[in-house]
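S.K.: Coordinates for the following, if possible.
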Amino acid sequence: MLKLALFLSCSCVLIDAASVSTVAAESVPVELVGTWLAEDIGGGGVIDYLQTTLEINDDGTYSGFAGCNNYTGTFDLKGGEIVFGPAGSTRKLCVPAVMDQETKFFEALKTGLSWKIEETKLVLAQADTKIALRLAPHTVSSDVLINIPGARTVDRQMVRYDCAGQSVAAEYINAGPVSLVTLTIGGEFVIASNVLSASGAKYAGGQYVWWTKGDEATLIDTMKGEDVAGITCSKAA
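M.R.: Model (predicted):
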């Protein structure tokens, strides 16, 4: 029995890979390949600001971000079904609502699912035709042009931080009255806007708060609760 040891974040997860074999690249339909964003899980919808993604690769592997944890695994194709093997994932804990969505997502992947493309959406259904997942194409990157009245110049500064062993890239963007920071945290990309603060510069975007004071910053994940102190980050050498 083959065991795959996957080192993700700070966790080591063992996956039993005997039940699913990797699909040959030429066997994966091109319309399946790509990164998909969950819009519906088991008919229950999803949390608006929480992105649950599924990346299907042409080498027979799949991966993504389930809402709290990153994951990866292999899949097989049998007739009109896609069968996802057990996923290895990191073991972070988030607030109950997030963990509930993540659990439902992983549960939806446990059985063989028929698949079809409806317009641009990927629909995965169970044997009883009940929809397990409805996913939309997930654009990895795009350019957005924002016209800011009165802003004659744009100042951009890229800084890399070490946040308790995790690398975080921050780009500060200042244009007239607008002050933003983009954060690349692992596989996540977040845009945060400046908010009022008694000291330092404080930004909020998605589930994160980014608070800078001098050469240090604090990264706060609000999904972990209101009383979480956050992670202290220092500028990387």
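S.K.: okay, CA-based contacts and neighbour counts for the rest of this
M.R.: OK.
S.K.: for stretch 174-186, which positions count as buried?
M.R.: Neighbour-count burial for stretch 174-186 flags 174-175, 179-184 (criterion: 16 or more other Cα atoms under 10 Å).
S.K.: now, among the residues you listed, which is nearest to residue 38?
M.R.: Set against residue 38, the nearest of the buried residues of stretch 174-186 by Cα to Cα is residue 184 (21.0 Å).
S.K.: Now the closest one: closest residue in space, sequence neighbours ignored.
M.R.: Of all residues not flanking residue 184 in the chain, residue 169 sits nearest, at 5.1 Å (Cα to Cα, 6 or more residues apart in numbering).
S.K.: looking at it, the one you found is touching residue 189, isn't it?
M.R.: No: Residue 169 lies out of contact with residue 189 (Cα atoms under 8 Å); the separation is 9.6 Å.
S.K.: what residues are shared contacts of those two?
M.R.: Taking Cα atoms under 8 Å, 6 or more residues apart in numbering as the criterion, residue 169 and residue 189 both touch 182-183.
S.K.: higher neighbour count, the two?
M.R.: Neighbour count, other Cα atoms under 10 Å: between residue 169 and residue 189, residue 169 has more, with 18 against 15.
S.K.: let's see this one next to it:
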Amino acid sequence: MSSLLKKLSLGIVASVLCVACQSNDIEKEQEMVALMLTGQIWNLTTLAGAPAIVGESNKAVSIEFLIESNTYRGYAGCNNYSGRFETADNNLEIGPARATRKFCQNTSEQENKLFNALSSVDNYKIIDKTLTVSDDLNQVLAVFTIK
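M.R.: Got it, this is the predicted structure:
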């Protein structure tokens, strides 16, 4: 009888440990997604379903998320910009962008659309080095890729 109790006890302990391992795996996966969002420069490929226009001097429009300060920064095609962000799971809230104030005829309209899109971001997903940001209705706002 005590042998059976020992086996049952070991089985219960193993089950609890297995659940804990799965929980840790989920947490690690979420951390990896967060780490994938941060620490790289994302280049804009589409905005509101249209191909992105390359910025002045043929420089790509970009965004970079810095986890240590919960800030983002980037190049909008003419102006540099920055702000704060918060992320949890696949939710992403991007605060208002502060930008330099140059005017560039070819990119000013896209810059305005980019800043409006960023302020509407609710969630994101990363698949194969592609970052897709969407609003609260899961409508795609912009797509970025890693350089």
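S.K.: Translate residue 67 of the first structure into the numbering of the second structure.
M.R.: Residue 67 of the first structure maps onto residue 77 of the second structure when the alignment is built from TM-score structural alignment.
S.K.: cool, residue 103 of the first structure as well?
M.R.: Aligned counterpart of residue 103 of the first structure in the second structure: residue 112 (TM-score structural alignment).
S.K.: show me the contacts for the residue nearest to residue 184 of the first structure.
M.R.: 158-161, 182-185.
S.K.: Kindly recompute the last result at 10 Å.
M.R.: 158-162, 181-186, 189, 235-236 (Cα atoms under 10 Å, 6 or more residues apart in numbering).
S.K.: likewise residue 231 of the first structure?
M.R.: With contact taken as Cα under 10 Å, 6+ apart, residue 231 of the first structure is in contact with 162-164, 210, 217-221.
S.K.: Out of the residues you listed, grab the one that's most surrounded.
M.R.: Busiest of the contacts of residue 231 of the first structure [other Cα under 10 Å] is residue 210, holding 24 neighbours.
S.K.: if I look at that one, how far off is residue 37 of the first structure?
M.R.: Residue 210 of the first structure sits 25 Å away from residue 37 of the first structure, going by Cα to Cα, to the nearest Å.
S.K.: next one: residue 62 of the first structure
M.R.: The gap separating residue 62 of the first structure from residue 37 of the first structure is 13 Å, by Cα to Cα.
S.K.: Quick check: neighbours shared by the two?
M.R.: In contact with both residue 62 of the first structure and residue 37: 54-55, using Cα under 10 Å, 6+ apart.
S.K.: Quick check: the gap between residue 32 of the first structure and residue 114 of the first structure.
M.R.: With Cα to Cα as the criterion, residue 32 of the first structure and residue 114 of the first structure are 12 Å apart.
S.K.: Please say which of these two ends up with more neighbours.
M.R.: Shown here are residue 32 of the first structure and residue 114; by other Cα under 10 Å, residue 114 has more neighbours (20 against 17).
S.K.: Buried residues, stretch 122-138 of the second structure. List them.
M.R.: 122-126, 130-135.
S.K.: show me what contacts residue 16 of the second structure?
M.R.: Residue 16 of the second structure is in contact with 10, 22, counting by Cα under 10 Å, 6+ apart.
S.K.: what helix or strand is it on?
M.R.: Element membership for residue 16 of the second structure, per DSSP states H and E: helix 2-37.
S.K.: now swap in residue 44 of the first structure and tell me
M.R.: For residue 44 of the first structure, there is no enclosing helix or strand under DSSP H and E.
S.K.: So the match of residue 67 of the first structure is in contact with residue 101, correct?
M.R.: No: using Cα atoms under 10 Å, residue 77 of the second structure is not in contact with residue 101; the gap is 11.9 Å.
S.K.: Of these two, give the one with the bigger neighbour count.
M.R.: Applying other Cα under 10 Å to residue 77 of the second structure and residue 101 shows that residue 77 carries more neighbours, namely 24 against 10.
S.K.: which residues touch the residue positioned nearest the centre of the first structure?
M.R.: Taking Cα atoms, centre = their mean as the criterion, residue 65 is the residue nearest the geometric centre of the first structure, at 3.7 Å. By Cα under 10 Å, 6+ apart, the contact list for residue 65 of the first structure reads 37, 51-55, 71-72, 89-90, 102, 187-188.
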